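> Predicted structure and sequence below. I'll ask about it afterward.
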Amino acid sequence: MSLSFELTQSIAIIGGGPGGYEAALAAAQLGAEVTLVERAGVGGAAVISDVVPSKSLIATADAAVAIAEATDLGVQFFARGGDGRPLRPQVAINLAAVNKRLLALAHQQSEDMRAALVAAGVRIIDGHGRLEGDHAVVVSTGPGGTDFDRIEADTLVVSVGASPRELPAARPDGERILTWTQLYDMRALPEHLIVVGSGVTGAEFAGAYMNLGAKVTLVSSRERVLPGEDPDAATVLEGVFTRGGMTVLSRSRAEKVERSGDGVTVTLADGRTVEGSHCLLAVGSIPNTRGIGLEEAGVQMTDSGHIRVNRVARTSVPNIYAAGDCTTFVPLASVASMQGRTAVFHALGDEVMPLDRLRITANIFTAPEIATVGWQEKDVTDGVADGIVHKLPLAVNARAKMMGVRDGFVKLIARRGSGTVIGGVIVAPRASELIYPIAIAVDRRLTVDQVSRVFAVYPSLTSSVADAARAMHNVGRVAEA
């Protein structure tokens, strides 16, 4: 759908992360006059210090595991000693080189995104932006905020992201007590990394450093890791963690983290202490919304500082939109991107489809990965969704056997009676890729029979999706029995 305006519409965007970046591209594509304000670099924290570097680190850890486990597939590594006898070499991790590479990748991605915006005609201002009323953004651009630029616009989009949450008794120092944005200055693998927090971020980093060869202790205040995720998936991952040598301390709340010489001491709520060389704090994030003029502009916010938005990313002020982790919506980079596009489409009168949480696909980049979409088994158990669940272990899949994959499963959730696919979980290598056909089925409201009739390559991990769907052929008849 193409649009033409009698008067050029102007859009000012604060924050160049996934939400702001996509909003700027979409607005430029629709012919608007676009200005993007970004203080850290195009791509924001997601590209520069969060998603891109962390997933690059995890990819390196996956490579290390692949090498270490190659022996199980009959691939053996050796070198000959001076006496001619074979020696078994060790896999060594040069963390300084790893971190240099992943930060370079993040920087390159940021530059590529900046180039794309410039090519689209977006004006980029490097600086710190704040709202001035509901139609203007003031940007401090000089050293110490001495120079200012004022941009007036018809529509404002706020996409300022979030920052790692800190605990009062656990202040990061950037050396031994770290947030996930400070890990990349380490020159060598930590001798013993204590990870406080067993949510997505904590689990991803704990697994990555374990696979890189560090001793890891994961401190979880809940009964299991990933307390908000599918219990079967969390159980598989915790089994992998413990088998790999990680110490998982369940129902253990961290009260205090202190430097102790060349290491750290974590004090738990029950008085126990854990000593290590480094501590990673992964206890959530806080939105970067303070002091940018939102309240003065009349934008409604939660007590936590998140911006209240509706399904088209609109705030309580009609011409102000918001996207990403600073909002009350799902904190995912892919969601931020979709919010940014949706906000601009709505503001400029283009065709728009309101965001639906049940169509959002999420992935946890552990090894194995955990991907989810739609309704979950707990929703069925709690009576929120009327569905039937089928779980197929990945170990029965022929390709999984060839690859030496031992852990994982495909779980499909279909509506009782109709057999419409309403959700799914995949625990597997590259689950982030394998979940896509289930996401399509959920979005397009396909039935398990329709999914099962699509040809899947044999052998392939994807065929487990077809096998699970095929096993649910009688879902309607089961409902009637």
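Cool, the structure landed.
> Only C-alpha atoms from now on, for both contacts and neighbour counts.
Fine.
> Point to the residue nearest the middle of this structure.
L332 (5.3 Å; C-alpha atoms, centre = their mean).
> pretty sure that residue is touching C326, no?
No - using C-alpha atoms under 8 Å, L332 makes no contact with C326, being 10.8 Å away.
> and here's the other structure:
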Amino acid sequence: MSGFDYDLFVIGAGSGGVRAGRIAARYGAKVAVAEEYRVGGTCVIRGCVPKKLFVYASKFAEEFEDAVGFGWTTDKVTFDWATLVENKDKEIDRLNKAYLRNLEGAGAELLLERAVVEDANTVRLTSGRKITARYILVATGATPFLPRHLPGHELAITSNEAFDLKRLPARIVIVGGGYIAVEFAGIFSGLGVETILVYRGEQILRGFDDDIRNHLAAEMSKKGIEIRTQSDVSLIERSGDGVRVTLNNGAVYGAGQIMFATGRIPNVLGLGLDHVGVEMTPHMAIKVDAYSQTAVPSIYAVGDVTNRVNLTPVAIREGHAFADTVFGGKDVKVDHSLIPTAVFSQPEVGTIGLTETQARQGFAKVDIYKSSFRPMKHTLSGRDERTLMKLVVDGESDRVLGCHICGPDAGEMAQLLGIAVRLGAKKSDFDATMAVHPTASEELVTMREKWTG
């Protein structure tokens, strides 16, 4: 495409930006990708990957305890935080290099500088260099929210810093009730840290099925996590090597750390978008259409910076669809409905489709199937933990509207259930499927008792 330095200039080398750049380059486009920190974005550097590794680490304490019931002895078991952090860093370095190789292999050029938008077809790098491109794609993700109005907020950490603490605190206060908050509560608790979860809502995991929310909260409490709902932090003060946290109800906690996990905000500040006519949503996300195009025809945006569905696979799909549409000559829209998702809490949550509340709002008759049981493993381990599975069914068409699981490997099950629900499977299809025995997932095809409404 003559007249421009590049066909595509991508700002941000996270999951969505890298995928878009790679696919566009494979279509023959001349592509540059600018990144001011490290390639891989939130997921690889400070999100999904290190978090899942830490979840694995935190589960071993219970695994060692459970092993005793199966005849194992577990004397002299110890944990070293520094070793976990070091090995996590090595894995991130490996993935960072893999992302670099993939970009280079596709023929895209990587520029390790911050880039801001000058006009509809121009970006400016930190070095002062100006670059023109027929299309600009913004894929700068999101950043943890920290309440700047809160006295003492500068003493708090977010998930960004939690992965690199010099040492584990004896006690931590985690503020929030979403994915990140409940996942880190399980991580710290599993690693032996006394954990208090503070959430201003009535129950954790707002937006998830109520039965799953209540079940998870009960199971987390069994593990020793103190959950304080309908509460918020009003003051943070320095106290020795730690902090003193005061809640709005007057309760006071001393802790080694306080961590805020109250959501993430689109990373748009200082990008120059407001000067070129790119429109923003009320929550300061980049406003885009079904093809990820902004109000400026040459500027697109994908991933968390658009605040549509803030999940890594969604950003990847959006980036791929953008490249297919703009450079591949295809007409590709991303369907943001029926997205399976997992919360790597302890126990794990996996879900796809409508909650019971959502279904009852949109369907005349809804059938509910539920099963709560003790996993087979715990018959010998003696652990007091139960799994909950739930199917939400359209009572008139028999179509499965939603599946919700809280228990071991729930995320793995949700991925496969996502295929069935997307294909419009009926409850009778579940019933006709032979069970795999003995497994927890067989409960999904053997549930018969229903609640109708």
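Okay, I see it. All of these numbers come straight from a predicted model, not from anything done at the bench.
> What is the equivalent residue in structure 2 for the residue nearest to the centre of structure 1?
When structure 2 is aligned by TM-score structural alignment, L332 of structure 1 is paired with L311.
> got it, and M301 of structure 1?
Under the alignment defined by TM-score structural alignment, M301 of structure 1 is paired with M280 of structure 2.
> cool, G129 of structure 1 as well?
When the structures are aligned by TM-score structural alignment, the residue of structure 2 matched to G129 of structure 1 is A115.
> who's in contact with that match?
I11, A34, E35, E36, V123, R124, L125, T126, L271 (C-alpha atoms under 8 Å, 6 or more residues apart in numbering).
> Check the burial of A251 of structure 2 by counting its neighbours.
A total of 10 residues lie near A251 of structure 2 under the criterion other C-alpha atoms under 10 Å.
> Alignment lookup: it to structure 1.
In structure 1, the residue matched to A251 of structure 2 (TM-score structural alignment) is R272.
> From G263 of structure 1, how far out is its match?
17 Å (C-alpha to C-alpha, to the nearest Å).
> next one: M301 of structure 1
M301 of structure 1 sits at a distance of 40 Å from G263 of structure 1 (criterion: C-alpha to C-alpha).
> Same check on P168 of structure 1?
Taking C-alpha to C-alpha, one finds P168 of structure 1 at 19 Å from G263 of structure 1.
> In structure 1, where's the longest helix?
Longest helix in structure 1, counting residues (DSSP state H): helix 95-119.
> Please tell me how far the following helix or strand past that helix is from the chain's geometric centre.
Elements were assigned by DSSP states H and E; along the chain past helix 95-119 of structure 1, the next helix or strand is strand 123-126. Strand 123-126 of structure 1 sits 27 Å away from the centroid of its parent chain (C-alpha atoms, centre = their mean, to the nearest Å).
> rewinding a little: for the match of M301 of structure 1, grab the count of nearby residues.
Here the neighbour count serves as a burial measure; for M280 of structure 2 (other C-alpha under 10 Å) it reads 17.
> Repeat that for T8 of structure 1.
By the measure other C-alpha under 10 Å, the count of residues near T8 of structure 1 is 11.
> Please list all residues in contact with it.
If you count contacts by C-alpha under 8 Å, 6+ apart, T8 of structure 1 has them with G31, A32, E33.
> Quick one: map the first one onto structure 2.
Going back to what we said before, that points to G31 of structure 1. Under the alignment (TM-score structural alignment), G31 of structure 1 pairs with G28 of structure 2.
> What's the match for E369 of structure 1 in structure 2?
Under the alignment (TM-score structural alignment), E369 of structure 1 maps onto E348 of structure 2.
> just to revisit the earlier point, out of the contacts of A115 of structure 2, who's nearest L423 of structure 2?
Comparing the contacts of A115 of structure 2 against L423 of structure 2 with C-alpha to C-alpha places I11 closest, at 35.7 Å.
> Is the closest one in contact with A133, as I believe?
No - in this structure, I11 of structure 2 is not within contact of A133 by C-alpha under 8 Å, at 11.7 Å.
> Those two: which is more packed in?
Neighbours around I11 of structure 2 and A133, counted as other C-alpha under 10 Å, are more numerous at I11. The numbers are 28 against 25.
> which one in structure 1 is aligned with that one?
With TM-score structural alignment as the criterion, the equivalent of I11 of structure 2 in structure 1 is I14.
> what's the distance between that match and G20 of structure 1?
As defined by C-alpha to C-alpha, I14 of structure 1 lies at a distance of 7 Å from G20 of structure 1.
> Now the common contact residues for those two.
Overlap between the contact sets of I14 of structure 1 and G20, as judged by C-alpha under 8 Å, 6+ apart, is given by L36, V157, V158, S159.
> Let's verify the second one: helix, strand, or coil?
Three-state secondary structure (criterion: DSSP: H, G, I helix; E, B strand; the rest coil) places V157 of structure 1 in strand.
> count of residues packed around it?
V157 of structure 1 is flanked by 27 other residues according to other C-alpha under 10 Å.
> I'd say it and A323 touch.
Yes - taking contact to mean C-alpha under 8 Å, the distance of 7.4 Å between V157 of structure 1 and A323 places them in contact.
> got any residues that touch both of the two?
Going by C-alpha under 8 Å, 6+ apart, residues that sit against V157 of structure 1 and also against A323 are G20, G340, A343.
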